[in-house]
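Mind folding the following:
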Amino acid sequence: MSYTKTLTFKTQDLGTDATLLLIFDKASDGLYNNKFPAVWKLAMFGASGPFHFTATFSSQLSWLKPATDLGSIVGASAYTPINYNQKTTLQQGGSGVLSFTPPETGTADSVTVVNGTSNSQDVALGSLPQGAFTPVPVYYWNGLGASESTQTKFQPVLRAYITSQYREGEIVKSEIATPRILEQDLSILDDNTTWNLRFNAAMGQFSITQA
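Okay, the predicted model is just below:
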């Protein structure tokens, strides 16, 4: 059974302009080798007055064939919802159209994708909110060879940073250099939570605390 978590981030007279980056980049097998996190959400907050930003995460996962532009995932040419213990195969029809096979039983506690085409393919894993047109990417794999597969156990551990160096959907090729100000397992949160973003001018540091 999938779940949805909605997080609202708020500021009041923050004291400086800030860009909040949300990403699932907790250390895992293959990270920054052939598996790369994608920027999940970006939000901008002004120095004075009230600001708020709401982000909704769905635990319903999906494999997708990503469409990329200048190092960012901008859409999907094909996708299929996937659950733990399932696998799907990316295939190419006679007209060259890519599609995923219906999910079938796979490896326990993982989601698996097989490249069933004759060429190397990039694939991505995304979160698929109910009613969404396409999945929101969270991880990207490049150069999955013909007949090769990859499997992963997604951890819904959200991390937050203050940085304006990235775009939403950007494929992050190395660890983010700015300090992490939040690490939160979304699976244990209430369905709706509020978070306060603050800036300590004397220390030059940002912080996020749950309201």
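
can we go C-alpha only for contacts and neighbour counts from here?
Fine.

For the residue most central in space within the chain, give its distance to Ser164.
By C-alpha atoms, centre = their mean, the chain has its centre lying nearest to Val138, at 2.2 Å. Relative to Ser164, Val138 is positioned 19 Å away (C-alpha to C-alpha, to the nearest Å).

The lengthiest strand in the chain packs against which elements?
Counting residues, the longest strand in the chain under DSSP state E turns out to be strand 72-82. Judged by 3 or more C-alpha pairs under 8 Å, 6 or more residues apart in numbering; DSSP states H and E, strand 72-82 is in contact with strand 61-69, strand 98-100.

To check against the first, give me the structure of this:
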Amino acid sequence: MHTHPEAEAPTCAPAFVRNLTFQTNDLGKEATLVLIFQSDKDCTYRKSFPVIWRATTFGDEGRYSMHATYTNDLAFSRVQVVDGNVVSAGTYVKINNGQQTTLTKTGLEFKFSAPKQGVPGYLQATNKTDAAQDIAISIMVPGDPMPKPVLCFKDVEDGCDFKAKFTPKLHAYISSDHQETAILEGSICTDSIWEQDLAKLPESSTFTLSREPATGHYTITNEDKSTVLR
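This is a model prediction of the structure:
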């Protein structure tokens, strides 16, 4: 597979960066925090699944922290999936809401077309490679040359044209059964403990993960002590 640099988009969405820190202090029990962007229901393709963005284990005693950076610099990626995990994203193109692109193949090379105007409010892609492909909405990560997939569209058939909305609404779970880059085809067996639209946060935020010993319930609280529970 050949890697192509992203094509230039004709317009740019307002850029923002969100630096997130999740910390614990004497949590009381080892726990793995799983962060995902839930699949938007407003999607024309039925086989769309979240990809686990971050999964970090915090110890039961002492201080632990995890840092994550989100940008709204989005891309469509052609990905490969092995044993339920995204293992590569070699071909990609940056894209904004309201734009569309087409994936083609010439010889052994895959390439996305330069984005053009599409349906307002949607990210749109067409597969024209003569074979089914796995395509993902991905996030460009500062300092990383390749985007990180967060929503995967599996087995997109040749000639299929699909569109989806993507909102940076982050959900947090406590689960030891999931790892980063895994495609979440079913539900996580625990309830979400926290959710947040990242567009509504300041550039940098710190959150504390806590556990109530009597009930075993987890909460995530930000610096102003507000919390969102499920």
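
just checking, next helix/strand downstream of the longest strand of the first structure?
Sequence order places strand 86-92 as the next helix or strand after strand 72-82 of the first structure, per DSSP states H and E.

centre of the chain versus that next one, how much separation?
Distance of strand 86-92 of the first structure from the chain centroid (C-alpha atoms, centre = their mean, to the nearest Å) equals 20 Å.

which one is the residue mapped onto Phe24 of the first structure from the second structure nearest to, not counting chain neighbours?
Aligned against the second structure by TM-score structural alignment, Phe24 of the first structure finds its counterpart in Phe37. Closest residue to Phe37 of the second structure apart from its sequence neighbours, by C-alpha to C-alpha, 6 or more residues apart in numbering: Leu170 at 4.9 Å.

corresponding residues in the second structure for stretch 179-194 of the first structure?
By TM-score structural alignment, stretch 179-194 of the first structure lines up with residues 191-206 in the second structure.

Show the end-to-end separation of that stretch, please.
22 Å.

Quick one: map Ala68 of the second structure onto the first structure.
Match for Ala68 of the second structure (TM-score structural alignment): Ala55.

Surely its match is in a helix?
No. With DSSP: H, G, I helix; E, B strand; the rest coil as the criterion, Ala55 of the first structure is strand rather than part of a helix.

residues touching it, list them.
Counting by C-alpha atoms under 8 Å, 6 or more residues apart in numbering, Ala55 of the first structure makes contact with 6-8, 41.

same thing with Ala38 of the first structure?
Ala38 of the first structure neighbours (C-alpha under 8 Å, 6+ apart): 23-24, 72-73, 137-140, 168-172.

10 Å instead, please
By C-alpha atoms under 10 Å, 6 or more residues apart in numbering, Ala38 of the first structure lies in contact with 22-25, 71-73, 124-126, 136-140, 166-173.

So Ser187 of the first structure, which state does it fall into?
Per three-state DSSP, Ser187 of the first structure ends up helix.
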